[in-house]
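*Asks:* predicted model follows, preceded by the sequence.
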Amino acid sequence: MATNSIEAQFVTFSLGDEIFAVPVEVVREILDHEEAFKIPNGPDYLLGLRDVRGQGVPTIDLRLKLGLSKTVPTPHTRVLVLDVPLADRLLTLGLVADRVFEVTPFRRDKIEAAPDIGVNWNSEYIDGVVRRENGFVVIINLARLLSKEDAAMIASRRAA
C-alpha cells in the first residue's frame, strides 16, 4: 500500500465532458440532487440552501462559477457536500456535479501544474492536472475558487 507522501486520494466528478477532482478529505458526503431553497439577490451560481442533516448548506452550481452553461439536472446529478478549509474557518458548501465517479488515488509526482496557455487566464483555482488515457482531470482548489467576497457572501446567506 502506498504512503500518503506518494499518493493523494481524490473524488472525481464531471461537468459536461470535463473531469474534475477535489481532495477526498474535504468531501463530507454525496447526495442525490434536489432543488435548493432559493436565496434572493445572490449571484447566479448560488442555487440556494439545502437541508443536510438539519444544517442549511449553501449550494452552488460549479458550472456557472466556472463560466459554463447552467446545470440541467439528470438522474446522475449529485451534490457533493464539502467542508472547505478557508484561512479563518471551515466553509460547508454543496457543489452540484453532473456525475460523481469514484474515489481514486493520484500519484503526487504525476500531478502537473496548471498549463500556461500564453494569455491572461484565471487558472489560480487549479491545483494541478493529471493525465489519463482519455484526457485530463483538473484538480480544483475550492478555497481559491471562491474569492473572499464569495465565501463571505455565502457564509452570510447561510446565517440569514
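*Replies:* Right, received. Where do you want to start?
*Asks:* going forward, measure contacts between C-alpha atoms and count neighbours the same way
*Replies:* Will do.
*Asks:* how close does the nearest residue to Ala151 once chain neighbours are set aside get to Ala97?
*Replies:* Counting by C-alpha to C-alpha, 6 or more residues apart in numbering, the nearest residue to Ala151 once its immediate chain neighbours are dropped is Leu91, at 7.6 Å. Plainly put, Leu91 is 18 Å away from Ala97 if you go by C-alpha to C-alpha, to the nearest Å.
*Asks:* ok, these two, which is more surrounded?
*Replies:* When neighbours are counted by other C-alpha atoms under 10 Å, Ala97 comes out ahead of the other of Leu91 and Ala97, with 25 against 18.
*Asks:* pull the longest helix from this structure.
*Replies:* Secondary structure assigned by DSSP state H gives helix 148-159 as the longest helix of the chain.
*Asks:* how far out from the middle of the chain is that helix?
*Replies:* Relative to the centre of its chain, helix 148-159 is centred 16 Å away, using C-alpha atoms, centre = their mean, to the nearest Å.
*Asks:* try this one side by side with the last:
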Amino acid sequence: MDSNQKLVHSEEVKDEIMLVEFKLGKEFFGIPVTNVNEILMPSPVISIPRSHAYMEGITDIRGEVLPVIHLATFLSITEEIQQEQDRFIVTEFNDKRVIFHVSGVEQIISVKQIEQPTELNNRIQYVTGIVRNKDRMILMLDFEGILNEMNR
C-alpha cells in the first residue's frame, strides 16, 4: 500500500447525526448541529496584537465578545478570495463559545454512516471521520482537539 493512502473502515451510526456542511477553500467539512448556536454573516473583527495568525480577533455578538478563529489558516488550507460566501459559525464546546470563520456554509445533512480514518498523518490530525454525500467527501473535524491545541 502506498504511504499516502489512508485505511478507513465504515461504521453505522446508532442515531442519525445532523451536520452543518461548510467549505474551507475547495474542501468540505462538517460540524455537528448540536455544537452550532448560529450561522452569521461576518461582522467587523478587532485584531488582537501579537496573537497567532489564525486568531482573527474578537467581535461583539449581541453584547457578548467572542473570539474569531480563521479555520482555514489554522488548518493550513489555501482559500479562494471570494468573501461574499464567508460565514461565521458560532459554536459551543465545553461551555465555551467561539466563532469559526469559514468560506461558506453549504447545507445541513443527515448522516447515518461515518468512515473512520485508521491511519493519519500530521496534515489531517484533526479529522475524526469521513462522510460521503452524493459526489463529495465531507471531513468531520475534531473541534475540541482544535480548541485544545489553540489553548496550549
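*Replies:* Alright, I've got the coordinates. In this text the structure is predicted, and so the values were computed from the model without any measurement.
*Asks:* TM-score for the pair, please.
*Replies:* Aligned and superposed, the two chains score 0.83 in TM-score terms (TM-score structural alignment, normalised by the length of structure 2); 140 aligned residues with a C-alpha RMSD of 2.0 Å.
*Asks:* list the buried residues for the longest helix of structure 1?
*Replies:* Neighbour-count burial for helix 148-159 of structure 1 flags Ala151, Ile154, Ala155, Arg157, Arg158 (criterion: 16 or more other C-alpha atoms under 10 Å).
*Asks:* repeat that for stretch 18-29 of structure 2.
*Replies:* When neighbours are counted by 16+ other C-alpha under 10 Å, the buried residues of stretch 18-29 of structure 2 are found to be Met18, Leu19, Val20, Glu21, Phe22, Lys23, Leu24, Gly25, Glu27, Phe28, Phe29.
*Asks:* identify the residues contacting the first one.
*Replies:* Met18 of structure 2 makes contact with Pro32, Val33, Thr34, Ile108, Ile109, Ser110, Val111 under the criterion C-alpha atoms under 8 Å, 6 or more residues apart in numbering.
*Asks:* the same query, at a cut-off of 7 Å, please.
*Replies:* Met18 of structure 2 is in contact with Pro32, Val33, Ile108, Ile109, Ser110, Val111, counting by C-alpha atoms under 7 Å, 6 or more residues apart in numbering.
*Asks:* now for those residues: which two are most distant?
*Replies:* Maximum pairwise distance among the contacts of Met18 of structure 2 (C-alpha to C-alpha): 11.3 Å, between Val33 and Val111.
*Asks:* Val103 of structure 1 pairs with which position in structure 2?
*Replies:* Taking TM-score structural alignment as the alignment basis, one finds that Val103 of structure 1 is matched in structure 2 by Ile108.
*Asks:* restricted to helices, list the buried residues of stretch 18-29 of structure 2.
*Replies:* Using DSSP H to define helices, no part of the buried residues of stretch 18-29 of structure 2 is located there.
*Asks:* closest to His52 of structure 2 out of the residues you listed?
*Replies:* Using C-alpha to C-alpha, Leu24 is the member of the buried residues of stretch 18-29 of structure 2 that lies nearest His52 of structure 2, at 18.7 Å.
*Asks:* my read: the match of Val103 of structure 1 touches Glu21, true?
*Replies:* Yes - using C-alpha atoms under 7 Å, Ile108 of structure 2 makes contact with Glu21 at a distance of 5.9 Å.
*Asks:* and the strand or helix carrying Phe100 of structure 2, how far from structure 1 on average?
*Replies:* Taking DSSP states H and E as the criterion, Phe100 of structure 2 maps to strand 96-102. Its matched residues in structure 1 lie on average 0.9 Å from strand 96-102 of structure 2 after superposition (mean C-alpha distance after the TM-score superposition for structure 1).
*Asks:* what's the offset of that strand from the middle of its chain?
*Replies:* 9 Å.
*Asks:* which residues are contacting the helix or strand following that strand?
*Replies:* If you walk from strand 96-102 of structure 2 toward the C-terminus, the next helix or strand you reach (DSSP H and E) is strand 104-117. Under the contact criterion C-alpha under 7 Å, 6+ apart, strand 104-117 of structure 2 has outside partners 6-13, 16-23, 85-87, 128-131.
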